[in-house]
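Chemist: no FASTA, just this:
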């Protein structure tokens, strides 16, 4: 029995129990209703905003042929259970960050972010023009999914801390929320890494269950109120320089759609990706200034902390090189990022430095 058949016929433990209320796609009076499950509560800036935008676009373009109903984390399945629910056919589609599912296959880490990886622009360049899209599809086939990038948070800061980080030694024993390979790398520096769902981060910080956390960026972080419970905000992060979000459709469901309906989903996902990245870039500067005015201390990690992050990140990535598909994804990703940077570093990079200098004069 192949992986796809197995997932349809086997029990999913807690996921199955949580998803028993999910029905097969409904078709009535020419309208097909598809259920989309997400990994965050309703109203989360950037993350949920992208899911809402995707649903709006599909529903508008489908002109009544398809209606997507969005269910937030916990309404039908838990935040980290959406992958299994869609892979097994118990839900039609999910919107999430694919690095949550690195335990299913480590290749998924690359379709959100990896440490010292791609900026938002570099990410979409790889995905659209460097083979990333095809590799995402190959990975999805293993699990009965048709996957698309569907949002991008831009650069994610180093995070919120209760105390100042003066050296790499300050990471020892630090209870810190960070998912993905970034979390695996941070664990190698001596920190105690926690994978807390987005909807639970504030309470974990407020209660002292964790000493710090990273989330998305000033705009999203401000809305969640992290400035109320943490004093130090490190704006430069190593772990997610351009974090993509993803939409995945159960492959049987996707293949049952008409070619035009399939293209609507693909087009809406890509439009959402661009809209989401611009949303973050448009709002983070003003939000950061409000955080600064509220008394938050805006910080930068010292060089020895960056060095520790770099060493740990390489070790964490190398750990998965025994997997042939992971190795191919990594090689494709790194080649594309290097090629893109060869140009942008001497074009955009030079221009931005000179623009700042001239405008300051």
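Modeler: Nice, thanks for sending it over. Bear in mind the structure is a predicted one, so any value in this text is a computation, not a measurement.

Chemist: contacts, neighbours, all on C-alpha from now
Modeler: Will do.

Chemist: Please work out how many residues are found near residue 185.
Modeler: 27 (other Cα atoms under 10 Å).

Chemist: Tell me which residues touch it, please.
Modeler: Shown in contact with residue 185 (Cα atoms under 8 Å, 6 or more residues apart in numbering): 309, 312-316.

Chemist: buried subset of these?
Modeler: For those, a burial check counting by 16 or more other Cα atoms under 10 Å picks out 309, 312-313, 316.

Chemist: Secondary structure and distance to residue 189 added to these, as JSON lines?
Modeler: Shown next, in JSON lines, are those (DSSP: H, G, I helix; E, B strand; the rest coil; distance: Cα to Cα, whole Å):
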{"residue": "309", "secondary structure": "helix", "distance to residue 189": "7"}
{"residue": "312", "secondary structure": "helix", "distance to residue 189": "7"}
{"residue": "313", "secondary structure": "helix", "distance to residue 189": "10"}
{"residue": "316", "secondary structure": "helix", "distance to residue 189": "11"}
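
Chemist: Please compare the first structure with the one that follows:
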């Protein structure tokens, strides 16, 4: 009896010891370190910072076992080289604006923003409750990418100009830094688009290499100092009603994650997505006041410019649909969603916003 009791107690003690050691062993085996290549400079705490917010949440929710180091554009690879970096497995993850890569396929732009597209709320709705995430993932699979929404700036400003835009004629020959797909529409208006990384725009504008530049909105634009060399601040950014940033993850790296880590990535990206928009909405008003106090001239773009751009954009989309099956598949769903969203928003959001903005509170 004593021998049996000893064996029994020893077995229980051994099991308890293994259980106590188990989590530590599992944690050691499950430690992961990834690198994230951003397309943005560190100076922009909102847009670059979204990747840092994401990485911190991943670390917090994993108890420090899942670490992601975030690297500014140019540190690991050029700002516009991050898709190749993720596709080839040079880095596990990137944080970028998908429309930078429309040269690979125009469909990339739909995952971020296209002229006269969805606003930020509508874009989030299409992604999370419409077919957006499903359709874009099917497309990105061709590039070994799994995407997650990683922020939105909200509707952007229409850029900084060395001279005021008074008519459609002023767009002719205008050399403008503009991100992504909008350049295709500007070309049709007679402008000369330039795709320049954020960290290089000021020098080009200061030297007169370009006549105008758009970035995001007051908070970021003030940091980059565009108002010092181009005083005319036009609005709205008709090409970016709700540009979504994405976290691009190498498909093999993503599939290697446990179910727990996949859930953490999904939750952390959603948090970073909301956090980024909240920061822009909270910080833009004060920055705009400061820019106006600094003699920036805030002016609407002429309706003739907007109408011409709208017409050319719709024509361009029809042309692309006729030759690009990827675009046609995604854009057809996107356009249907946009039509219904605009029908709904005109009765509620738009009317409420117009009333409140006209009120003297």
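Modeler: On my side now, so go ahead. It should be emphasised that the depicted structure is a prediction, and the values quoted were computed from it without experimental measurement.

Chemist: TM-score of the superposition?
Modeler: Once the chains are laid over each other, their TM-score by TM-score structural alignment, normalised by the length of structure 1 reads 0.89; 334 aligned residues with a Cα RMSD of 1.5 Å.

Chemist: before we move on, back to that, of the contacts of residue 185 of structure 1, which are reproduced in structure 2?
Modeler: Retained in structure 2 by both residues aligned by TM-score structural alignment, their matches' Cα atoms under 8 Å are the following of these: 309, 312-313, 316.

Chemist: Can you tell me which of the contacts of residue 185 of structure 1 lies closest to residue 294 of structure 1?
Modeler: The nearest member of the contacts of residue 185 of structure 1 to residue 294 of structure 1, counting by Cα to Cα, is residue 309 at 29.4 Å.

Chemist: The closest one against residue 186, yeah?
Modeler: Yes. Judged on Cα atoms under 8 Å, residue 309 of structure 1 makes contact with residue 186 at a distance of 6.8 Å.

Chemist: in the stretch 51-200 of structure 1, which spans are strands?
Modeler: 66-71, 93-96, 145-152, 159-161, 175-177, 192-194 (DSSP state E, counting those that start in this stretch).

Chemist: Okay, angle between the longest helix along structure 2 and strand 66-71 too, please.
Modeler: Using DSSP state H, we find that the single longest helix of structure 2 is helix 259-293. Using axes from the mean of the first three to the mean of the last three Cα atoms, to 10 degrees, the inter-axis angle of helix 259-293 of structure 2 relative to strand 66-71 is 30 degrees.

Chemist: residues of the helix or strand following helix 259-293 of structure 2 that come out buried?
Modeler: On the C-terminal side of helix 259-293 of structure 2, the closest following helix or strand by DSSP states H and E is strand 297-300. Buried residues in strand 297-300 of structure 2, counted by 16+ other Cα under 10 Å: 297-298, 300.

Chemist: mean shift of strand 297-300 of structure 2 relative to structure 1?
Modeler: For strand 297-300 of structure 2, the mean distance to aligned residues of structure 1 following superposition is 0.5 Å (mean Cα distance after the TM-score superposition for structure 1).

Chemist: Centre of the chain to that strand, how far?
Modeler: Counting by Cα atoms, centre = their mean, to the nearest Å, strand 297-300 of structure 2 is centred 26 Å from the centre of its parent chain.

Chemist: between the buried residues of strand 297-300 of structure 2, which is closest to residue 344 of structure 2?
Modeler: residue 300 (25.5 Å).

Chemist: from what I can see the closest one touches residue 236, true?
Modeler: Yes. Residue 300 of structure 2 is within contact range of residue 236, at 6.8 Å (criterion: Cα under 8 Å).
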